[in-house]
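Engineer: Need coordinates for the following:
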Amino acid sequence: MSADAARPHVLILGGTTEARRLAEALAAGPYRVTTSLAGRVASPVLPPGETRIGGFGGAEGLAAWITGHRVTHLIDATHPFAERMSFNAAGAAALTGVPLLALRRPGWVPEPGDDWTFADSLAEAAAVLPGLGGRVFLSTGRMGLHTFAHLTDTWFLVRSVDRPDAPVPPRLEVVLARGPFTPADERELLARHRIDVLVTKDSGGSATAPKLTAAREAGIPVLVVRRPPVPEGVQEADCVQCSQHWLQGSRLH
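Structural biologist: Presented below is the predicted three-dimensional model:
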């Protein structure tokens, strides 16, 4: 047996800051680490260790990959809105018996001075949005822009690493940039484009929270899309260190 095959093989379902930080934390340890990326960004920043890009073909495809590559631990560190992948991970874990941990960053909580409205989906957000403002910083990801394409009277600003594909709202300005962004960056963006409402998913964590701070300071309302449901019975951690403890067989706190 090769030295690589003898080591525990951790498959991280990634694409988030936490997934990258976990791969970095495990890089010097006793693990073989593979991070799987969805492939939605043309030139992703690759984490340490091995990487694979693209889908698996559902829970059964993921289970086959786990078995074929002798994965010993599965960590779902996908975006909180990657609902399908999280359910596929739970299904694959059930099929293979490989232990599964969901690394999920805590959601955001309104602070004093926030003016938040909640929606349960992008479609609901699109229905509510016209009553909140006319110059929108749409920070929900480029994959869901088609949901807002019918809002012909609303002006949208979108910031993404890659240019979004059609269909998109007709009055759309795209800023190509890669985060993280500071509160100063976000203040300048909101002021320069005269934004009067921010739309965002409840991604949670600190990496994308500065836009919320900037909106609060400017008195701009925020339309927040709530997170989708997650699989039941999956053990969860909310930090990279907790995930390391889980791998080491320690109890999560």
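
Engineer: Could you use CA atoms for every contact and neighbour count after this?
Structural biologist: Fine.

Engineer: The residue nearest the centre of the chain and A102: what is the separation?
Structural biologist: Central residue of the chain (CA atoms, centre = their mean): H79, 2.4 Å from the mean position. To A102, H79 is 11 Å away according to CA to CA, to the nearest Å.

Engineer: here's the other one to compare against:
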Amino acid sequence: MPAHVLILGGTTESRRLATALAARPGLRVTTSLAGRVSRPGAVDGEVRVGGFGGVAGLAGWLRAHRVTALVDATHPFAERITANAAEAARVAGVPHAVLRRPGWDLDDDWHPVASLEEAARLVPRLGRRVFLSTGRLGLTAFAGLTATRFVVRSVEPPEPPLPPHCEILLARGPFSLSDELDLLRTHRIDVLVTKDSGGAATAPKLAAARSLSLPVVVVRRPGLPSGLRALPDVEGVLDWLAGVIPPEGACAADRCP
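Structural biologist: So this is what the prediction gives:
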């Protein structure tokens, strides 16, 4: 049986990892997507869509499909998925790693908060025209801000309830610095609200806010489950996998047919 790597995906890094692994002969790679985006980007290797049914469901899938290694490359804010993956890997006895790009370094006019609810309490003190760049989920936290105007950008239409004064921009990145400057100027934005997702793809909005001297409210990412340490890039995961996956033609004792 070939070694089998399951990637919990949905990020740029997960696609890069799948591409690197799918090119290796004698290695099976499956990327699992949550299915929250109707048109996900192309992914190399096998793809499955949808949940597993919690810890027990994922542990059962790992055993049934003889998974050699599990890589959690989900979004840094996918807290429940990360916790379930860690426990399922422990139950199934499958080596497990977390791929997380590093967060952003704090800037002078950044206001770190612990949650979207805390961000909503802070926003009225900073401005009245807000670029809300936190994704389509969780916007309920801002629904009670009746004196604030929001511009919300999302790949998919956000779910109600939404703030009463809210303009929705459906768009898929990446966005350039000039794109972000144009958006902030056109909508006369005076506050940016975002999550600390890290990475270069979404950094231009931060550079644009800095250029225009706008305050930025940043929701801090949740911590990892106890005992887990994140690998910061695809290269780090590939190095880790080199110590986990048996050489071609061999198999681990409990994975042999």
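
Engineer: TM-score them against each other, please.
Structural biologist: The TM-score (TM-score structural alignment, normalised by the length of the first structure) is 0.93; 243 aligned residues with a CA RMSD of 1.1 Å.

Engineer: coming back round to it: would you confirm that the residue nearest to the centre of the first structure contacts T16?
Structural biologist: Yes. Using CA atoms under 8 Å, H79 of the first structure is in contact with T16, at 6.0 Å.

Engineer: residues in the second structure aligned with stretch 54-70 of the first structure?
Structural biologist: Residues 50-66 of the second structure are matched to stretch 54-70 of the first structure when aligned by TM-score structural alignment.

Engineer: What of stretch 90-101 of the first structure?
Structural biologist: Using TM-score structural alignment, stretch 90-101 of the first structure lines up with residues 86-97 of the second structure.

Engineer: just stretch 154-165 of the first structure next, same as before
Structural biologist: Mapped onto the second structure using TM-score structural alignment, stretch 154-165 of the first structure spans residues 148-159.

Engineer: what's the matching stretch in contact with?
Structural biologist: With contact meaning CA atoms under 8 Å, 6 or more residues apart in numbering, stretch 148-159 of the second structure is reached by 37-38, 124, 127-133, 135-137, 139, 163, 165-172, 187.

Engineer: mind redoing it with 6 Å?
Structural biologist: The contact list for stretch 148-159 of the second structure (CA atoms under 6 Å, 6 or more residues apart in numbering) reads 128-133, 135-136, 165-172.

Engineer: again with stretch 231-246 of the first structure
Structural biologist: For stretch 231-246 of the first structure, contacts defined as CA under 6 Å, 6+ apart pick out 22, 87, 101-105.

Engineer: Please repeat the previous calculation with a cut-off of 10 Å.
Structural biologist: Contacts with stretch 231-246 of the first structure, where a contact means CA atoms under 10 Å, 6 or more residues apart in numbering, come from 18-26, 73, 75-77, 83-84, 86-91, 93, 99-106, 205, 247-253.

Engineer: you'd agree H187 of the second structure is up against V130?
Structural biologist: Yes. Using CA atoms under 10 Å, H187 of the second structure is in contact with V130, at 9.0 Å.

Engineer: Neighbour count: the two, which is higher?
Structural biologist: Using other CA atoms under 10 Å, the more surrounded residue of H187 of the second structure and V130 is V130, with 24 against 15.

Engineer: looking at this, the more buried one is in a strand?
Structural biologist: Yes. Applying DSSP: H, G, I helix; E, B strand; the rest coil, one finds V130 of the second structure inside a strand.

Engineer: if we can go back for a sec, could you name every residue contacting both of H79 and A102 of the first structure?
Structural biologist: Both H79 of the first structure and A102 are contacted by 13, 86, under the criterion CA under 10 Å, 6+ apart.
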